[in-house]
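**Q** just need the structure, nothing else, for what follows:
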Amino acid sequence: MFTAADFIPKTYSSTVENGNFEWSAPSNIALVKYWGKKDNQIPANPSVSFTLNNCKTVTKLAFEKRDTSTPLSVTNGFSFDLLFEGKPKEDFKPKIRKFLERIEVYLPFLKDYHFTIDTHNTFPHSSGIASSASGMAALAMNFMSLEKLLNPEITDEYFYQKASFLARLGSGSACRSVKGNVVVWGEQKNLKGSTDLFGVEFPYTIHENFENYQDTILLVDKGEKQVSSTVGHDLMHNHPYAERRFAQAHENLDQLIAIFENGNVTEFIKVVESEALTLHAMMMTSMPYYILMKPNTLQIINAIWKFRNETHVPVCFTLDAGANVHVLYPENVKEKVLQFIKNELVGFCQNGQYICDEIGTGAVAL
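**A** Take a look at the predicted model:
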């Protein structure tokens, strides 16, 4: 059985003084939601997501061997500069330092180098789209590229599995942003290769109905998240409905396995919308409790339901832990849905803003 210890390298066969890499990694949208976690970023239930194509983080990592005369204690052991959109970003540094502390045992070279991390998003900052998934995935890909220089024998399979494993330690859902267009994270008994340790590409047939699936993200509220993901996950620990919710996630993932094979978009809609509303129900019934939707979120949901009932166009919604709405639909109805969005939904978006996206394939070396 695969364990985290399998990602601890024994020795490195090469040395490298300096260099740089650049990777882009996309955001992703969960269809079956991960909500609640155990120690070490282990999910309380499995999840499955569509990898996005246009909403991504681009991160350049420059590295050079450290001056060994500088005591490690001066920098808490790690030496790095962090730039966001070309400018120093001090308030991001504690999160990166915590990430480095978590992954050091798996990348023992981290204290040997000074790093310059230069990162930006292709979507507006503070647009209410989770950038931690794409950001941590992009950083993990860069670190793995350096490890491959130090150990050229690393296989592609190991490279991507370990990148996903490391990304998970920065942000749980980041492990689903490394490779594949449909990604499963978390152990599911009838999904071969599924594991709590990293995301895996969906291993079975996916019907052509789900190829190039579209995701138009309606920016209802671009403010800072009302509740951090960490706090939200923690609220599941003593939640009165937690165990039933975890069981439901397994059941819904089972349903999606069959749906992806048979192409039944009607059943897909039922599972995906139910999952979105369940996530929000968990927050509304936790202690303390939160309502993460805004009035305009509900207006959009009701408008989508009305449009679908009247036109039979297979469009649906999903939500992250916030107010923004992801509108999902097959590529063959793209024109009709975009017209509907422009005619009826744009008015519910902050400053009329929305982002058109679609299924992508994961991280890319630039």
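**Q** from here on, just use CA atoms for contacts and neighbour counts.
**A** Will do.
**Q** can you confirm residue 24 is in a strand?
**A** Yes - under DSSP: H, G, I helix; E, B strand; the rest coil, residue 24 falls within a strand.
**Q** I have a second one here; can you model it like the first so I can compare?
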Amino acid sequence: MAGDLQSWVLMATARSPTNIAVIKYWGKRDEELILPVNDSVSVTLDPDHLSATTTVAVSPSFEQDRMWLNGKEISLSGGRFQNCLREIRRRARAVEDEKKGIRIQEEDWEKLHVHIASFNNFPTAAGLASSAAGFACLVFTLAKLMNVNEDYGELSSIARQGSGSACRSIYGGFVKWAMGNNANGSDSIAIQLAYETHWSDLVIVIAVVSSKQKETSSTTGMRESVETSKLLEYRAKTVVPTRVSEMEEAIRSRDFASFARLTCADSNQFHAVCLDTSPPIFYMNDTSHRIINLVERWNRSEGTPQVAYTFDAGPNAVLIAQNRKAATLLLQRLLFYFPPQDNDLTSYVLGDKSILNEAGLQSLEDVEALPPPPENKDKVPHKKFSGDVSYFICTRIGSGPKLLTDENQALISPVSGLPK
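**A** So this is what the prediction gives:
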């Protein structure tokens, strides 16, 4: 290992998106290796709006492995972090930085400690797959820093050992996580079904119903479902294999009607499995149910789906509109029923704000002037639920992880090796 032993810090920074499953992963056949009981299919979200940014640094002066998440130091002793670190270190290759006069041999990586700083630009542990973005970013950044020469399928297998759904965030666009059959998990990897440009018409609106940490973690919930739910057993063996094939075809042919039908049905069945678990798990709340009713009424009135809904292990609604026009109408409906509590519309609708302009919504006065949705006239009282939604995020299908070369985007100081 060349260079002044106490003076250098070598870093890499990357950004990875989160993903939302349209055919759900729920239940493991192997807890240690995180091997699922069924295949799943997801869409990767635009990293500009929902992503994790991670900086990994190494230095001979670091005395131990350390990690900071959203500015707070957390323990790296957990098996999932250690599995990812071990697998990347095992594949690390020699690295040379001529500017800094640093040369690290393959065998040196085992002796070097890492400092990791990670930041999510969306709520953590609230059912928006923050762990998927986080572990995908950790593995991707470690691999770049340590010059790992593995294909993305192999990296997805390592990310899976941190958080199951993280394997899908190694790719952009539409992604399938194959459950695999091998006991060692070698064939349980992510496969990209289509690039993000394949179906660029789709617009995604997320209603953040609650950014609080959920009461039942996904890990605990899955374990209890596997142990007690007969519906989960039937779902994994009988329902999902057919659904995954149909979803792959819907994506390939950009058939939104089929895509929406499958997405909504699978979300509903996933939450039915949660209710079939003993004790039952309640991830959705009254606001979640109101949003489902809003979408179902609208889709039925049009005769063909305009929007698909899906809910992960939390109350937040992920709504996928078939195009920009449907997205603007969706946003109008959402803001009619769930207006902001204060006058600040710009902090209530985040992400791609251009949809607000297209919906003709520049101010709170515009929101207050919205007419009732036509499918609801004289049928349901026009009750408003201000305060039930924390905020909305408008986004789209996005790309996979990217290395950030601008040192100003690094989360760790190149001088101290500590978070900025």
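**Q** show me where the stretch 101-250 of the first structure has its strands.
**A** Assigned by DSSP state E, counting those that start in this stretch, the strands in the stretch 101-250 of the first structure fall at 113-121, 182-185, 200-201, 214-218.
**Q** should've said the stretch 201-350 of the second structure
**A** Counting by DSSP E, counting those that start in this stretch, the strands of the stretch 201-350 of the second structure are 203-208, 307-310, 317-321, 349-351.
**Q** export the ones you listed as TSV, with columns for mean neighbour count and distance to residue 300 of the second structure.
**A** Converted to TSV, the strands of the stretch 201-350 of the second structure look like this (neighbours: other CA atoms under 10 Å; distance: least, CA to CA, whole Å):
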stretch	mean neighbour count	distance to residue 300 of the second structure
strand 203-208	24	20
strand 307-310	26	11
strand 317-321	25	15
strand 349-351	19	26
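**Q** distance to residue 126 of the second structure for the ones you listed - can I get that in JSON lines?
**A** Shown next, in JSON lines, are the strands of the stretch 201-350 of the second structure (distance: least, CA to CA, whole Å):
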{"stretch": "strand 203-208", "distance to residue 126 of the second structure": "9"}
{"stretch": "strand 307-310", "distance to residue 126 of the second structure": "15"}
{"stretch": "strand 317-321", "distance to residue 126 of the second structure": "11"}
{"stretch": "strand 349-351", "distance to residue 126 of the second structure": "17"}
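**Q** which stretch among the ones you listed approaches residue 122 of the second structure most closely?
**A** Nearest of the strands of the stretch 201-350 of the second structure to residue 122 of the second structure, taken as CA to CA: strand 203-208 at 9.7 Å.
**Q** okay, the strands of the stretch 101-250 of the first structure in TSV with distance to residue 28 of the first structure next?
**A** Below are these laid out as TSV (distance: least, CA to CA, whole Å):
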stretch	distance to residue 28 of the first structure
strand 113-121	14
strand 182-185	9
strand 200-201	13
strand 214-218	10
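**Q** highest mean neighbour count out of those strands?
**A** Comparing the strands of the stretch 101-250 of the first structure by mean neighbour count (mean count of other CA atoms under 10 Å), strand 182-185 ranks first with a mean of 28.
**Q** closest to residue 172 of the second structure out of the strands of the stretch 201-350 of the second structure?
**A** For residue 172 of the second structure, the closest of the strands of the stretch 201-350 of the second structure is strand 203-208, at 14.9 Å, according to CA to CA.
**Q** what sits against the equivalent of residue 257 of the second structure over in the first structure?
**A** Mapped onto the first structure by TM-score structural alignment, residue 257 of the second structure lines up with residue 266. Taking CA atoms under 8 Å, 6 or more residues apart in numbering as the contact definition, residue 266 of the first structure lies against residue 314.
**Q** against residue 256 of the first structure, how distant is residue 266 of the first structure?
**A** If you measure residue 266 of the first structure against residue 256 of the first structure using CA to CA, to the nearest Å, the figure is 12 Å.
**Q** also residue 166 of the first structure?
**A** Distance, residue 166 of the first structure to residue 256 of the first structure, using CA to CA: 27 Å.
**Q** of the two, who's got more company?
**A** Ranked by neighbour count (other CA atoms under 10 Å), residue 166 of the first structure and residue 256 place residue 166 first, with 31 against 21.
**Q** how about the contacts made by the nearest residue to the more buried one once chain neighbours are set aside?
**A** Take residue 166 of the first structure and drop its neighbours on the chain: the residue closest to it by CA to CA, 6 or more residues apart in numbering is residue 140, 6.0 Å away. Shown in contact with residue 140 of the first structure (CA under 8 Å, 6+ apart): 163-164, 166-167.
**Q** the closest residue to residue 348 of the first structure other than its chain neighbours - how many residues pack around it?
**A** Leaving aside its sequence neighbours, residue 348 of the first structure sits nearest to residue 296 (CA to CA, 6+ apart; 5.4 Å). A count of nearby residues for residue 296 of the first structure, using other CA under 10 Å, gives 19.
**Q** aligned counterpart of residue 161 of the first structure in the second structure, please.
**A** Alignment note: residue 161 of the first structure maps to residue 153 in the second structure; criterion TM-score structural alignment.
**Q** tell me the residue in the second structure aligned with residue 26 of the first structure.
**A** Residue 26 of the first structure maps onto residue 17 in the second structure, with residues paired by TM-score structural alignment.
**Q** show me what the longest strand anywhere in the first structure is packed up against.
**A** Taking DSSP state E as the criterion, the first structure has its longest strand at strand 47-65. On a contact count with 3 or more CA pairs under 8 Å, 6 or more residues apart in numbering; DSSP states H and E, strand 47-65 of the first structure meets strand 18-32, strand 113-121, helix 132-150, strand 182-185, helix 242-262, strand 354-358.
**Q** list the buried ones in it?
**A** Neighbour-count burial for strand 47-65 of the first structure flags 47-63 (criterion: 16 or more other CA atoms under 10 Å).
**Q** next one: stretch 297-316 of the second structure
**A** Within stretch 297-316 of the second structure, the residues that count as buried by 16+ other CA under 10 Å are 298-299, 305-316.
**Q** out of those, list just those in helices.
**A** Those of those mapping onto helices are 298-299, per DSSP state H.
**Q** and which of the buried residues of stretch 297-316 of the second structure is nearest residue 78 of the second structure?
**A** Nearest member of those to residue 78 of the second structure, counting by CA to CA, is residue 313, at 21.9 Å.
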